[in-house]
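Engineer: mind looking at a prediction? Sequence and model below.
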Amino acid sequence: MTRALMIQGTGSNVGKSMLVAGLCRAALRRGLTVAPFKPQNMSNNAAVTADRGEIGRAQALQARACGLAPVTDMNPVLLKPETDIGAQVIVQGRRLTTVKARDYAKLKPQLLGHVLDSFGRLKAAHDLVLVEGAGSPAEVNLRSGDIANMGFARAADVPVILAGDIDRGGVIAQIVGTKAVLDPEDARQIAGFLINRFRGDPSLFDDGYRMIEAQTGWRGFGVCPWFPDAWRLPAEDALDIRTDRRAEGLHIVCLRLSRIANFDDLDPLAQEPGVRLTMLGPGEALPGDTDVVILPGSKSTRGDLAFLRAQGWDVDLAAHVRRGGHVLGICGGYQMLGRVISDPDGVEGAPGEDPGLGLLDIATVMSADKRLTEVQGTHCATGLPFDGYEIHMGRSEGADRARPFATVDDQPEGAVSADGRVAGSYLHGMFTDDAFRGAWLAGFGVASDVSYGAGIETVLDGLADHLDAHLDVDGLLAAAC
């Protein structure tokens, strides 16, 4: 029979995604067919699947750790925040609706059936399913109708391992406090705990470890030290992308928009030794030594265009271009570069029209149809092919489309300004292609010999080694049922 195990955390960002990825690779190396699963995720960093749906980027990485192509069943419910109080609801890879946070609780019970269907299909196809929770089971105010943590674990009868993050401090209270507030039936679903992100000598925590065991009655599965190469894996949060503080290298600056989406485009650039990558935060001015500005994707193009202007970045960008600097807009960033963005049907908010940055002669009209597909493009400037994906709403047309950024199926894609210094494209993922990335960087005088895909595989293997060295991985896998 297929077995399953769920990793839940004492809070958000305690390392659940990384733990599941490492356990997936460790199980694969033990000869098991294994698949990742996250019932509900909240992220604007999505991956396009082979079945033309979308899932959280973390589950795509976990699928890679399993040696699998990502499919929509691995993350059946994906919430993509569009505002501070509302999110788009993606169910089994397709947009269902957009709801306000307070209304989502009413929708959750309708989604459990979809979650269990997806989980059942994965169980039928694999020896082991490793499940990642969301947030924390200690958020007992959200327990009614829960599909992300204990609600799912009990409905699917999956044992739970609770992970605490000692780097945040207070890990004893994190775990013991979770036990204290849980419903007794929920607490019985927990098979044990582990400590994550320890810095220094783990033996110094021996007394605390024994205290947690005594206070909870749960079995401990080990203390996992900080994994120093974690930054080399695709980031789930834009705040996790490493900003390079070196004084040398091609200076690429990415504007960290409030609804930044699909920023995995930046991960390969962050690993280039000849590149200095800066994630520019709110209130920060564009550095004067910037060579290239990247306007990334956005879940709310018009909203983030207003956010960009509120930071004064529109003025900075105009000055950057006048000085001879380069700009690349990707997806929503491409739309912002144009003359106007129209949303007559209110796809992303209130119906209306906003002037763009005017750096490309294009106009964009938003529509409810979302394009979700993997593509192979050919870069017009270098003639090099590359694999990428599209995940966007809206269509852009205008005079600068006569100079496309790329071609897809022999059709023009994207646009380039007459002087060649401003470019835009709907294609994500282009920089994961080593040959294309190397040629693009060579245009700025930067040599590249980085193999990005091979690097990810090396880090995933190293992560599995790390978990095997410090956790009772065999015990964890044996706890699955």
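Structural biologist: Looks like it came in fine. Values in this document were obtained by computation on a predicted structure and should not be read as measured data.

Engineer: going forward, measure contacts and count neighbours with C-alpha atoms only.
Structural biologist: Fine.

Engineer: show me what the lengthiest helix in the chain is packed up against.
Structural biologist: As assigned by DSSP state H, the longest helix anywhere in the chain is helix 101-125. Using 3 or more Cα pairs under 8 Å, 6 or more residues apart in numbering; DSSP states H and E as the contact test, the elements touching helix 101-125 are strand 86-91.

Engineer: which other helices and strands contact the strand it packs on?
Structural biologist: Strand 86-91 is packed against strand 77-81, strand 94-100, helix 101-125, with contacts defined by 3+ Cα pairs under 8 Å, 6+ apart.

Engineer: in CSV: the ones you listed, plus distance to Asn262.
Structural biologist: Formatted as CSV, the entries for the helices and strands packed on strand 86-91 read as follows, by distance: least, Cα to Cα, whole Å:
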stretch, distance to Asn262
strand 77-81, 11
strand 94-100, 17
helix 101-125, 22
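
Engineer: would you list every one of the helices in the stretch 151-300 of the chain?
Structural biologist: Ranges of helices in the stretch 151-300 of the chain, per DSSP state H, counting those that start in this stretch, are 171-181, 184-187, 206-216, 267-270.

Engineer: max-length strand in the protein?
Structural biologist: When the chain is parsed with DSSP state E, its longest strand is strand 363-379.

Engineer: deepest in the core, which of the helices of the stretch 151-300 of the chain is it.
Structural biologist: By mean neighbour count, with neighbours taken as mean count of other Cα atoms under 10 Å, helix 267-270 ranks first of the helices of the stretch 151-300 of the chain at a mean of 21.

Engineer: give me the contact list for it.
Structural biologist: Here helix 267-270 makes contact (Cα atoms under 8 Å, 6 or more residues apart in numbering) with 232-235, 241-244, 275-277, 431-432, 452.

Engineer: put this next to the previous one:
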Amino acid sequence: MTARRPPALMLQGTGSDVGKSLLTAGLARAFTRRGLSVRPFKPQNMSNNAAVTPDGGEIGRAQALQARAARVPLSVHMNPVLLKPETDRRAQVVVQGRALAPAEAADYQALKARLLGSVLESFAHLEAEADLVLVEGAGSPAEINLRAGDIANMGFARRAGVPVVLVGDIDRGGVIAALVGTKTVIDPADAAQIRGFIVNKFRGDVRLFDGGLTAITERTGWPSFGVVPWFRDVGLLPAEDAVTLERPIPQAERPLRIAVPMLSRIANFDDLDPLKAEEDVAVIFTPPGQPLPRDVDLILIPGSKATLADLAFLRAQGWDVDIIAHYRQGGAVFGICGGYQMLGRRVHDPAGIEGVQGSQPGLGLLDVETTLAGDKILRPVSGTSVTGTPLYGYEIHIGRTQGPDTARPLLTLPHGPEGAQSADGSVGGCYLHGLFASDAYRAEFLAQFRPERRAALGFEARVESVLDGLADHLETHLDLDGLWAVAQTRGGA
């Protein structure tokens, strides 16, 4: 007798950035509200935006948001393979929350076959505790040059017997060709794994696309599960892909201005989401090739996956000159994690952890030095500012920072004081990611620049509200009953 396996559904896309992550999050909240125990899963992710799990592992931030939508704790099994790019051709490979040695792109293709076992093990762990597992693919199954050894899309779906729904993005144009073309180029057995499609990011009257739905179904044999109109609050949820920083949401003129250099290996940039959410704060991401704006209250240097490489990149853009000039004119500078390391006198990498042994001078605005050595620190933490204001966040870094300015810490954490501050108080930094999500601390931080301001934003409550709004949106525009029925069609074990 064939054993029944728990329901599961996989969203794959006609390309990257078609909205798979947010659709998965919205579906997780919608099905959770229907009383199901839901778990998100992404076999392989590539991102330098990582979240720390309670047991000290790391997964992609998208899976962290999806877990939040499902109202369940984070688990390393939700994203068993995480690739964190260090250069254009090399990435750190994280398996079930733990970092392996970096791998070149060509080497990783050979490594994938060995990783499939970890992927299936993690999936089995989740399905054992869930009524429904929602799986997010990576990139597109139409990338048939990557099909051999695939663990991110059809390679996983067919091995685990998970039915697939294909997502197309109409906002970028050519969605009919993208959906029909996917059916044309993929293996017939892969195409048989697809049970229908979703058209995402529609603007205007959806009835105008009725003919398009018919054309897609006639050419593919796949039914439509709905057309999802553009979700206007999409920018209020954390984004995982740095490509979103290249399409900034226009901001009205706001009195408190923060400039952020877009480092080449920028990491955990969702640290800035709570600041962007404040109605009186403008967060200005400055792309390569442009100077940092002068009329700002603060320059904030974000995290980086490759501190030494991004320190060189920062200098190549001339941003070091802009930062020093801003400081000399009385402006404030703040760094988080890699940005904090860059603010010191030197950064040392004696073992070549980031690729090449050596050291570089930092910006010299903090009297500290950093040595990249030891095990990676991965831990969620709660603590206070030095004034006693409660806060929370997480650490995810390699490196130890020491020097006279650490005698003026910014935070008090369970394991001791954290961060450093210059003698004049205008330059500071720390390793704690996510600290601006703490409403009281964010208010205290911003009051340095506008003492008269009164913060009223509840950031975490707003994220919850937006997730509920996204679930409502999908309930209205998708056939959730049909998707649930597909999820129950998994083959026997």
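Structural biologist: Great, that's in hand. These numbers were taken from a predicted model, which means no experiment stands behind them.

Engineer: for the longest strand of structure 1, packing partners?
Structural biologist: With contacts defined as 3+ Cα pairs under 8 Å, 6+ apart, the secondary structure elements packing on strand 363-379 of structure 1 are strand 46-48, strand 340-343, strand 385-397, strand 406-408.

Engineer: between it and strand 94-100, how many degrees?
Structural biologist: Taking axes from the mean of the first three to the mean of the last three Cα atoms, to 10 degrees, strand 363-379 of structure 1 and strand 94-100 form an angle of 140 degrees between their directions.

Engineer: and strand 363-379 of structure 1 against structure 2, how far off on average?
Structural biologist: Between strand 363-379 of structure 1 and its aligned stretch in structure 2, the superposed structures give an average distance of 1.0 Å (mean Cα distance after the TM-score superposition for structure 1).

Engineer: Gly281 of structure 1 contacts Ile260, doesn't it?
Structural biologist: No. With contact defined as Cα atoms under 8 Å, Gly281 of structure 1 does not reach Ile260; the gap is 11.5 Å.

Engineer: so between those two, which is more surrounded?
Structural biologist: Ile260 (23 against 15; other Cα atoms under 10 Å).

Engineer: turn the contacts of helix 267-270 of structure 1 into TSV, columns for neighbour count and distance to Gly424 of structure 1.
Structural biologist: What follows is the contacts of helix 267-270 of structure 1, written out as TSV (neighbours: other Cα atoms under 10 Å; distance: Cα to Cα, whole Å):
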residue	neighbour count	distance to Gly424 of structure 1
Arg232	19	26
Leu233	21	26
Pro234	21	23
Ala235	21	23
Ile241	21	22
Arg242	17	24
Thr243	15	23
Asp244	18	24
Val275	20	20
Arg276	22	21
Leu277	27	19
Phe431	22	14
Thr432	21	17
Tyr452	21	23
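
Engineer: return the member of those residues nearest to Gln40 of structure 1.
Structural biologist: Of all the contacts of helix 267-270 of structure 1, Ala235 has the smallest distance to Gln40 of structure 1: 18.1 Å, by Cα to Cα.

Engineer: what residue of structure 2 takes the place of that closest one?
Structural biologist: With TM-score structural alignment as the criterion, Ala235 of structure 1 lines up with Ala239 in structure 2.

Engineer: which residue sits closest to that match, ignoring its sequence neighbours?
Structural biologist: Asp270 (6.8 Å; Cα to Cα, 6 or more residues apart in numbering).

Engineer: Val14 of structure 1 too?
Structural biologist: The shortest distance from Val14 of structure 1 to any non-neighbouring residue, by Cα to Cα, 6+ apart, is to Asp165 (5.1 Å).

Engineer: likewise for Ala25 of structure 2?
Structural biologist: By the measure of Cα to Cα, 6+ apart, the closest residue to Ala25 of structure 2 outside its immediate chain neighbours is Gln66, 4.4 Å from it.

Engineer: for the helices of the stretch 151-300 of structure 1, give me TSV that also has distance to Ala350 of structure 1.
Structural biologist: Listed next are these as TSV, based on distance: least, Cα to Cα, whole Å:
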stretch	distance to Ala350 of structure 1
helix 171-181	41
helix 184-187	42
helix 206-216	50
helix 267-270	33
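
Engineer: and of those, who's closest to Ala58 of structure 1?
Structural biologist: Of all the helices of the stretch 151-300 of structure 1, it is helix 267-270 that lies closest to Ala58 of structure 1, at 13.3 Å by Cα to Cα.

Engineer: the closest one against structure 2, how far on average?
Structural biologist: Compared with structure 2 after fitting, helix 267-270 of structure 1 deviates on average by 0.6 Å (mean Cα distance after the TM-score superposition for structure 1).

Engineer: can you give me the helices for the stretch 351-481 of structure 1?
Structural biologist: For the stretch 351-481 of structure 1, helices defined by DSSP H, counting those that start in this stretch occupy the ranges 434-442, 452-470, 473-479.

Engineer: with respect to Phe227 of structure 1, which of these lies nearest?
Structural biologist: Within those, the stretch nearest Phe227 of structure 1 is helix 452-470; the backing value is 7.3 Å (Cα to Cα).

Engineer: what angle do the closest one and helix 434-442 make?
Structural biologist: Angle of helix 452-470 of structure 1 versus helix 434-442, following the same axes, to 10 degrees, is 110 degrees.

Engineer: and helix 452-470 of structure 1, what does it pack against?
Structural biologist: For helix 452-470 of structure 1, the packing partners by 3+ Cα pairs under 8 Å, 6+ apart come out as helix 16-29, strand 219-225.
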